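Chemist: below are the sequence and a predicted model for it; my questions follow.
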Amino acid sequence: MAPRVAPLLALSLLVLWTSPAPALGGANDAEDCCLSVTQRPIPGNIVKAFRYLLLKDGCRVPAVVFTTLRGHQLCAPPDQPWVDRIIRRLKKSSTKSKRHSS
């Protein structure tokens, strides 16, 4: 019987460990939080949008979530220069599109 209990216990612990942290009164649902961030630069040309998920939002890992053209969401560290470059480019293109649509 013991050999059957070990895999079940391991699975239960894995589910608990990977479950999102409960929100601490933040605006975002806990499910929106990133569990980790990539240190590897994301190509800016595949990104169409971004949003911040910070400690004050109830997340354990502060992150910028980039949404790709294909709809994937990638978590990046907010303090990296390559992240700032992508955000500046997105803001600049957003400003241009707003001017053209007016």
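Modeler: Thanks, I have it. Numbering: from 1, shown residues only.

Chemist: C-alpha only now, for contacts and for neighbours.
Modeler: Fine.

Chemist: any idea whether the residue nearest to Lys56 when sequence neighbours are not counted is helix, strand or coil?
Modeler: Spatial nearest neighbour of Lys56, excluding adjacent residues (CA to CA, 6 or more residues apart in numbering): Gly26 at 6.6 Å. With DSSP: H, G, I helix; E, B strand; the rest coil as the basis, the three-state label of Gly26 is coil.

Chemist: count of neighbours near Gly26?
Modeler: Close neighbours of Gly26, defined as other CA atoms under 10 Å, add up to 15.

Chemist: for Cys59, see how far away it is.
Modeler: Separation of Gly26 from Cys59 (CA to CA, to the nearest Å) stands at 8 Å.

Chemist: one more: His72?
Modeler: Note on His72: its distance to Cys59, by CA to CA, is 20 Å.

Chemist: put this beside the first:
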Amino acid sequence: MMTQKNSAIAVLLFCCILSMLSSTVSTYGPLTHACCVKYTRKPLPFHLIKGYIEQSSLEVCRIDAIIFFTVKNKKLCASPEDEWVKATLICLSDKLNAMASNGTLEISEGRQCQPLKMITN
């Protein structure tokens, strides 16, 4: 049975491998690479997110995007400029750091990792 610390290391290693594989491009172009072409503006509940990758307009795709992976294995494209996306990335980073340092899922400093409500004018 894996300890929490081993689980955290396994998750971190999986994220690193996923990140490396997602940006792999062969001599003849991307390997089954699907690009985001538009963004969702609706905030995604934090508890539904299991990971993310960054899409860069400097590589294969036309727009910069954050691609969130949900617990139901769905992909959701979001703008890296949206405030709810920035807040979610900070929470995910805090969660990974907490898991790596002490093996727990607790996020330090009482941070509220809930999606921001969208403000419409």
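Modeler: Structure received. In this text, all values refer to a predicted model and were calculated from it rather than measured experimentally.

Chemist: TM-score for these two?
Modeler: In this superposition the chains share a TM-score of 0.66, using TM-score structural alignment, normalised by the length of structure 1; 76 aligned residues with a CA RMSD of 1.7 Å.

Chemist: Asn6 of structure 2 corresponds to which position in structure 1?
Modeler: Taking TM-score structural alignment, Asn6 of structure 2 has no aligned residue in structure 1.

Chemist: need the three-state assignment for Arg51 of structure 1.
Modeler: For Arg51 of structure 1, the secondary-structure state derived from three-state DSSP is strand.

Chemist: map it across to structure 2 for me.
Modeler: With TM-score structural alignment as the criterion, Arg51 of structure 1 pairs with Ile53.

Chemist: let me see the contact set for the spatially most central residue of structure 2.
Modeler: Using CA atoms, centre = their mean, the residue of structure 2 that lies closest to the mean C-alpha position is Tyr52, 2.1 Å off. Contacts for Tyr52 of structure 2 (CA atoms under 8 Å, 6 or more residues apart in numbering) come out as 66-69.

Chemist: skipping adjacent residues, who's closest to it in space?
Modeler: The spatial neighbour of Tyr52 of structure 2 that comes closest, neighbours along the chain excluded (CA to CA, 6+ apart), is Phe68 at 4.3 Å.

Chemist: again with Cys33 of structure 1
Modeler: Leaving out its chain neighbours, the residue that sits closest to Cys33 of structure 1 by CA to CA, 6+ apart is Cys59, at 5.3 Å.

Chemist: coming back round to it: who has more neighbours out of His72 and Cys59 of structure 1?
Modeler: Counting neighbours by other CA under 10 Å for His72 of structure 1 and for Cys59 shows that Cys59 has the greater number, 24 against 11.

Chemist: the more buried one and Cys34 touch, don't they?
Modeler: Yes. At 7.4 Å, Cys59 of structure 1 and Cys34 qualify as touching, with contact defined as CA atoms under 8 Å.
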